[in-house]
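Trainee: Fold the following.
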Amino acid sequence: MEKHITLGVDIGRSHITAALVDLRSGHILDDSYRRERINAKDSAENIIKNWGIVIKDIINSSYRPVSGIGMAFPGPFNYEDGISLLKDNGKYEALYGLNIKSLLAEELGYPKASIKMMNDAACFLTGELFKRDLEGCNNTIGITIGTGLGTAHYKDGVTEDCKLWKTPFLKGKAEDYLSTRWFVKRYKELTGNSVKDIRALLATDTQDPAFEAIFEEFSVNLADFLYTFVRKKDALSIVIGGLIIPAQKYFWRKTAQYLYEKMFYSIPIHIAVHGERAPLIGAASIGHH
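Mentor: Now for the predicted structure:
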């Protein structure tokens, strides 16, 4: 039996993405890729059933045997036992305290022991580093900036979720300044106009002084946060991903410059290349173990 084909699943706040991954090459098998919207406020029974439909569709339509399932979940979550601890955020609250691993195994008719789960930020970093030869990657911190702030650390083959989104930062917590909502809020404050997200912000006048001011401020904040994170983990490199990536040309150089001025040496900053496929690759790699 081929043991190198594993199913990677990424549970997002409003969707499920899944695909088969060939762990010999680190490539996603494109014909297996699925992305479906999920109502995160639905009943536990319906959420599990709808996840199951997507996963079963991939497994049943594949002519290749699937050696395991790895799943990327947002926290808080008991990943070892498969129990959801998500509450008070309006997402998947019906799953709180339930053993997701057992419920999914039952729904899929699949062995519980063959389903593995890991934090989504940790899966992102694992996926970005998988089969890539990056400078300093044996001790790397990763951050994803999107609707929230994800932080992870990879060292000696082990990836951990660092949960730094809630650390005190400026007048609040880190996620208040390093997420989509900060851009939306700051743009409104400076211009009086509303934008929905980073993509919409990039469609505005990039020559506008307000646009430049926002990315200047963001670059300083990001450099400050990364400096603390690097020092905390003695990291040798950084990987940045998430919804912020389309805006990289407006912050990447400045952030690297400000970080250099704080550290007095240059640390490699790698921009994520796999996008939303990274958690799938990372999840698949843990599904194999």
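
Trainee: From here on, just use CA atoms for contacts and neighbour counts.
Mentor: Fine.

Trainee: what comes into contact with the helix or strand where residue 217 lies?
Mentor: Following DSSP states H and E, the helix or strand that holds residue 217 is helix 209-233. Contacts to helix 209-233, defined as C-alpha atoms under 8 Å, 6 or more residues apart in numbering, come from residues 141, 153, 174, 177-178, 183, 186-187, 190-191, 205-206, 236, 250-252, 254-256, 258-259, 262-263.

Trainee: Filter those down to just the buried residues.
Mentor: Buried subset of the contacts of helix 209-233 (neighbour count, 16 or more other C-alpha atoms under 10 Å): 141, 153, 174, 177-178, 183, 186-187, 236, 250-252, 254-256, 258-259.

Trainee: In helices only, show me those residues.
Mentor: Counting by DSSP state H, the part of those found in helices is 174, 177, 183, 186, 187, 252, 254, 255, 256, 258, 259.

Trainee: sorry, back to before: can you mark which positions in the helix holding residue 217 are buried?
Mentor: Quick answer for helix 209-233 (16+ other C-alpha under 10 Å): 210-211, 214-216, 218-227, 229-230.

Trainee: next structured bit after it?
Mentor: As assigned by DSSP H and E, the chain's next helix or strand after helix 209-233 is strand 237-241.

Trainee: now that next one and helix 209-233, what's the angle there?
Mentor: 140 degrees (axes from the mean of the first three to the mean of the last three C-alpha atoms, to 10 degrees).

Trainee: Distance from strand 237-241 to the middle of the chain?
Mentor: 12 Å (C-alpha atoms, centre = their mean, to the nearest Å).

Trainee: Could you list every helix and strand that that strand packs against?
Mentor: strand 139-145, strand 269-271 (3 or more C-alpha pairs under 8 Å, 6 or more residues apart in numbering; DSSP states H and E).

Trainee: Just checking the distance from the last one to the centre of its chain.
Mentor: When you say that, I think you mean strand 269-271. Chain-centre distance of strand 269-271: 15 Å, with C-alpha atoms, centre = their mean.

Trainee: What lies in contact with it?
Mentor: 237, 238, 239, 240, 241, 245, 256.

Trainee: so how far is residue 141 from the residue most central in space within the chain?
Mentor: By C-alpha atoms, centre = their mean, the chain has its centre lying nearest to residue 121, at 4.1 Å. Applying C-alpha to C-alpha, to the nearest Å, the value for residue 121 to residue 141 is 10 Å.

Trainee: compare with the first, here's sequence two:
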Amino acid sequence: MSNDAGVAVLEVGGSHVAAAVVAAGSWEVASLQRTPLDSQTTADRIVAQLAEAAAQLPLANGLALAMPGPFDYAAGVAWYRGVDKFDSLYGFDLGQSLRSLLDLDRVVFVNDAEAFSVGEWTTGTLQGLERCCGVTIGTGIGTAFLADGRVVRTGDSVPPGGELYRTSIHGKPLEDWISSRAILRTYGEAPGVKEIADAARAGDERAHQVLQDAFAVLAEALTPWLDRFAATRVVLGGSISGAFDLVKEVFTFDVAVTEDTEHSAIIGTAVRSVS
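Mentor: Okay, the predicted model is just below:
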């Protein structure tokens, strides 16, 4: 690996892509640019948008991407269906397409929640903890359970694949209780969860209750796994984590919200791609 070139990273969300270069070892982030991303368009157009973002970066060491699931990270194949984003990529070999378009030998994919959590362990709120957990909350729930900074996906102490969204509670999948679509469905008309949180801060008691109820289910679902894993701290990220000030009393364990929404997943992607 050429240390001079750093690690070229794309952090891919449903509405944006962040492109940056990360210095291996110091994990400093440079050249960060966020651009809009249309995740509802054709597969070819999505790939073109990602390639355009990546082309701004030095690619001597290849490219590492943080992607939401469901995704086959080893094979580079997307399996999105019914998640309100990237549906056209279902069964699509994104790795091969990007290698071809960008003339690269090496394209690495990392789960975005794992990238966020590893980034928090490397430079953020989870730094140096022996056993901890990161949770991202947005269009869905992402989780990563870390032992000395390494992601644990197997064994009785973590949910299937280390992914809490694959569990159910009170007869429904977890994401039917806590996700942007679940909160918007419960509250009714609102542009987004941010607006519901703003309404709660302005005195809307129903908005406050809807948020507290959703996060209380998350806390209830997470608690037994934290106990089994012996995690000592949880950090929250993702778009909905901005409501933390309104819901923090529902948590009975050590939980914090990320202090660096911009960099954690980017840093974690770089760390995972070189380890």
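
Trainee: what's the TM between chain one and chain two?
Mentor: The TM-score (TM-score structural alignment, normalised by the length of structure 2) is 0.85; 265 aligned residues with a C-alpha RMSD of 2.4 Å.

Trainee: number of nearby residues for the equivalent of residue 198 of structure 2 over in structure 1?
Mentor: Structural alignment (TM-score structural alignment) places residue 198 of structure 2 against residue 203 in structure 1. Here the number of neighbours of residue 203 of structure 1 (other C-alpha atoms under 10 Å) works out to 9.

Trainee: mind checking how far residue 203 of structure 1 is from residue 247 of structure 1?
Mentor: 11 Å.

Trainee: swap in residue 142 of structure 1?
Mentor: 17 Å.

Trainee: Comparing those two, which residue is more hemmed in?
Mentor: residue 142 (31 against 14).

Trainee: And residue 99 of structure 2, how far from residue 54 of structure 2?
Mentor: 11 Å.

Trainee: So for those two, which residue has more residues nearby?
Mentor: Taking other C-alpha under 10 Å, residue 99 of structure 2 and residue 54 do not tie; residue 54 has more neighbours (24 against 16).

Trainee: residues contacting that one?
Mentor: So residue 54 of structure 2 contacts 8, 9, 10, 19, 63 (C-alpha under 8 Å, 6+ apart).

Trainee: tell me the two of the residues you listed that are most distant?
Mentor: Farthest pair in the contacts of residue 54 of structure 2 (C-alpha to C-alpha) is 19 and 63. Separation: 10.3 Å.

Trainee: Which neighbours do these two have in common?
Mentor: 8, 9, 10, 54.

Trainee: What residue in structure 2 is paired with residue 155 of structure 1?
Mentor: So, by TM-score structural alignment, residue 155 of structure 1 is matched to residue 147.

Trainee: From residue 230 of structure 2, how far off is the closest residue to its match other than its chain neighbours?
Mentor: Nearest non-adjacent residue to residue 147 of structure 2, counting by C-alpha to C-alpha, 6 or more residues apart in numbering: residue 131, 4.7 Å away. Per C-alpha to C-alpha, residue 131 of structure 2 is found 7 Å from residue 230 of structure 2.

Trainee: who's more crowded, these two?
Mentor: Legend: neighbour count by other C-alpha under 10 Å for residue 131 of structure 2 and residue 230, higher for residue 131 (20 against 15).

Trainee: you'd agree the more buried one is up against residue 231?
Mentor: Yes: contact criterion C-alpha atoms under 8 Å: residue 131 of structure 2 and residue 231 qualify, at 4.7 Å.

Trainee: What are the neighbouring residues in contact with residue 81 of structure 2?
Mentor: Neighbouring residues of residue 81 of structure 2 by C-alpha under 8 Å, 6+ apart: 87, 90.

Trainee: what do we get in structure 1 for it?
Mentor: So residue 81 of structure 2 corresponds to residue 87, using TM-score structural alignment.

Trainee: roughly how far apart are that match and residue 123 of structure 1?
Mentor: Counting by C-alpha to C-alpha, the gap from residue 87 of structure 1 to residue 123 of structure 1 is 22 Å.

Trainee: can you give me the strands for the stretch 1-150 of structure 2?
Mentor: 7-12, 16-22, 29-36, 63-67, 71-72, 77-78, 107-111, 131-137, 141-147, 150-152 (DSSP state E, counting those that start in this stretch).

Trainee: tell me which residues in stretch 179-186 of structure 2 are buried?
Mentor: In stretch 179-186 of structure 2, counting by 16+ other C-alpha under 10 Å, buried: 179, 180, 181, 182, 183, 184.

Trainee: How about the contacts made by residue 162 of structure 2?
Mentor: Neighbours of residue 162 of structure 2 in contact, by C-alpha under 8 Å, 6+ apart: 143, 144, 145, 152, 153, 154.

Trainee: Can you report how many residues lie near the fourth one?
Mentor: Counted with other C-alpha under 10 Å, the neighbours of residue 152 of structure 2 add up to 18.

Trainee: Test my guess that it contacts residue 145.
Mentor: Yes: counting by C-alpha under 8 Å, residue 152 of structure 2 does reach residue 145; the two are 5.6 Å apart.

Trainee: quick one on the thing from earlier: among the ones in helices among the buried ones among the contacts of helix 209-233 of structure 1, pick out the one closest to residue 109 of structure 1, please.
Mentor: Residue 109 of structure 1 has its nearest neighbour among those in residue 174, at 41.2 Å by C-alpha to C-alpha.

Trainee: What distance do you get for the closest one to residue 116 of structure 1?
Mentor: According to C-alpha to C-alpha, residue 174 of structure 1 stands 29 Å off from residue 116 of structure 1.

Trainee: got it, and residue 161 of structure 1?
Mentor: Counting by C-alpha to C-alpha - residue 161 of structure 1 and residue 116 of structure 1 are separated by 15 Å.
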